[in-house]
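1. take a look and give me a structure for this.
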Amino acid sequence: MTALAFIVFCVAVLLAGRGLASGAMGEVMRVRFGGDAQRTRVVVDLDRTSRGEVIQPGADGRVVLALSGVAPHRSLSGTGIGLVRGYRVAGAGGASRVELDLAVSAEIERRFLLPPGDGVQHYRYVIDLKATGRAPTAPRPTPRNAPRRTERPLIYIDAGHGGRDPGAQGAHARESDVTLAAALMLKQELERSGRYRVRLTRDSDVYVGLNRRPTIARQAGADLFISLHADAIADPATRGASVYTLSEQGAG
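-> A predicted model of the protein is given here:
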């Protein structure tokens, strides 16, 4: 199979409406971690109480929760420890979307809210993760001297979220709808050039598992995988785009 390049193309759009920018929103202050590769505790520090809802429990390599009534002043992201490879927190409508990328297969053991007390002046939303003992499937290595193909390169476009996972939510749009519309338009433009074959991981509002998306592209022998996302943020003046690529040399 030809080498599969991963590009995560994050299209920053203003999904934040009046509810998201409202001064009544509380703040997500920071995210902290503790534990090891068997059990990891995630603590989200808040300046007011919040109610959590699980969107994705971890079966597809990612845990996603929504915390109502709170949002970070700007999107938070970073690396985790133990079971968590990395995290992102962004405003999503009248809530925050907390995404935890898992290093190995894990599930939520319990979650709860701690009020201020014992010298701590803020609320803490706690998520305890437990390893399930199954490591994620590693991508198969690609031979360096693979024969050159004569057909046009195959591009797979992945419209982020969908179905039961709407992604970020603004006053007038859902991330899953925005990414699908963008994917359909990009497919049309690429096919119009006549230089590429183009396919989609989804062409309607359906849920596709996180690990399933690149697997679909690999099995089809794709040359390029493009994942589209549309972030939300509380500040309506923020706009622009960001592009992430996976280095073939690894982290350096």
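2. please make it C-alpha for all contacts and neighbour counts, starting now.
-> Fine.
3. any idea how far the closest residue to residue 240 other than its chain neighbours is from residue 217?
-> Of all residues not flanking residue 240 in the chain, residue 12 sits nearest, at 5.4 Å (CA to CA, 6 or more residues apart in numbering). Computed as CA to CA, to the nearest Å, the residue 12 to residue 217 distance reads 24 Å.
4. neighbour count: the two, which is higher?
-> Between residue 12 and residue 217, counting by other CA atoms under 10 Å, residue 217 is the more crowded of the two (23 against 17).
5. could you look up the next helix or strand downstream of the helix or strand encompassing that one?
-> Under the criterion of DSSP states H and E, residue 217 resides in helix 212-219. Later in the chain than helix 212-219, the nearest helix or strand by DSSP H and E is strand 224-229.
6. quick check: angle from that following strand to helix 212-219?
-> Orientation check (axes from the mean of the first three to the mean of the last three CA atoms, to 10 degrees): strand 224-229 against helix 212-219 gives 160 degrees.
7. for the comparison step, fold the sequence that follows:
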Amino acid sequence: MKKVALGLSLVSGLSMSVFANTAGPAWDKAPGNISDKTSLQNGAKTFVAYCLNCHGAEYVRYNRLQDLGFTLDQIKSELVLTDAKVGDTMKSVISMKEGKAWFGNNPPDLSVIARSRAGANGTGADYLYTYLRGFYRDSASQTGWNNLVFPNVGMPHVLWELQGDRKAVFEEVEEHGQKTHVFKGFEQVTPGTLTTEQYDQTVGDLVNYLQWMGEPVQSTRKTLGIWVLIFLAGLTVVTWRLNKSFWKDIK
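-> Predicted structure coming up:
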């Protein structure tokens, strides 16, 4: 129930963050590697525990996670937390009707969230990595939380127990005759269950999984593309030699 409650709070933020603009701080580079199956497995477990309560991933079936190295037994025991079958798509725990009643909008599907957030500041993975590490306490907000990447976000910090409580330090400066607040850094108030490095790694694994989920065959596509280019290069050489041989006696 604790994880369900944390997952429910995710809806407000991610559903609104889809519409956030690219203004604001520069995005940090996400450390993901879609060839790292250990990272992808950790990210899948975090996704199921904290995201799938409210958000679906209905373009991906549970048994597709075998591509990440999970066995069917592992998927059943560790990743399917409802009465769903391993051949079912990854539907959220709450229904669309419940989501709309509780939050005013249907929680968005996260199947392609990493692909949809690409912008001038970086990739969609960069945005999500920076966003999920940009929360801080703000007593003036309705939820008690705010976010550097998405100011006045409606999402509470769903992973706060992992990261701990912290506040943002701003300095008031005057620019062109107008006063503005410049971000100076975070100040840790209470520690989380993870160190800063461990939390960043957990978020990186989650974002890596979200990126993989947007196109599970991307590694195969890239590998196939390389072989196609090699084939075309070889075909070009053969064609050129054949053409030269065909025309050598014709003046």
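8. give me the TM-score for this pair.
-> After superposition, the two chains reach a TM-score of 0.24 (TM-score structural alignment, normalised by the length of the second structure), with 102 aligned residues with a CA RMSD of 5.7 Å.
9. hang on, the earlier thing: what residues sit buried inside the helix holding residue 217 of the first structure?
-> By 16 or more other CA atoms under 10 Å, the buried positions in helix 212-219 of the first structure come out as 213-214, 217-218.
10. what's the longest helix in the first structure?
-> For the first structure, the helix that runs over the most residues, judged by DSSP state H, is helix 175-193.
11. relative to strand 224-229, how tilted is it?
-> Orientation of helix 175-193 of the first structure against strand 224-229 (the same axes, to 10 degrees) gives an angle of 140 degrees.
12. and the buried residues of helix 212-219 of the first structure, which is closest to residue 79 of the first structure?
-> Of all the buried residues of helix 212-219 of the first structure, residue 214 has the smallest distance to residue 79 of the first structure: 21.8 Å, by CA to CA.
13. residue 225 is in contact with that closest one, correct?
-> Yes - applying CA atoms under 8 Å as the test, residue 214 of the first structure and residue 225 come out as touching, 7.4 Å apart.
14. would you agree residue 6 of the first structure is in contact with residue 245?
-> Yes - between residue 6 of the first structure and residue 245 there is a contact under CA under 8 Å: 6.1 Å.
15. these two: who's more crowded?
-> Neighbours were counted for residue 6 of the first structure and for residue 245 using other CA under 10 Å; residue 6 has more, 17 against 11.
16. what's near enough to touch that one?
-> 224-226, 245-246 (CA atoms under 8 Å, 6 or more residues apart in numbering).
17. which of these tops the neighbour count?
-> residue 225 (24 neighbours).
18. against residue 129 of the first structure, how distant is it?
-> Separation of residue 225 of the first structure from residue 129 of the first structure (CA to CA): 30 Å.
19. quick one: the strands in the stretch 1-150 of the first structure?
-> 5-12, 26-35, 39-46, 52-57, 62-68, 70-71, 76-79, 84-92, 95-102, 106-114, 123-131 (DSSP state E, counting those that start in this stretch).
20. out of the ones you listed, which is closest to residue 184 of the first structure?
-> strand 5-12 (14.4 Å).
21. I'd like to check the angle between that closest one and helix 212-219, please.
-> 140 degrees.
22. is it true that residue 146 of the second structure touches residue 137?
-> Yes - with contact defined as CA under 8 Å, residue 146 of the second structure reaches residue 137; the gap is 6.3 Å.
23. more neighbours: these two, which one.
-> Between residue 146 of the second structure and residue 137, counted using other CA under 10 Å, residue 146 has the larger neighbour count: 25 against 19.
24. can you say which helix or strand has the more buried one in it?
-> Under the criterion of DSSP H and E, residue 146 of the second structure resides in strand 145-147.
25. and the next helix or strand past that strand?
-> helix 160-163.
26. go through that following helix and flag the buried ones.
-> Buried, per 16+ other CA under 10 Å, within helix 160-163 of the second structure: 160, 162-163.
27. let me know the closest of these to residue 37 of the second structure.
-> Checking the buried residues of helix 160-163 of the second structure one by one against residue 37 of the second structure (CA to CA), the nearest turns out to be residue 162, at 22.4 Å.
28. from residue 218 of the first structure, how far out is residue 226 of the first structure?
-> 12 Å.
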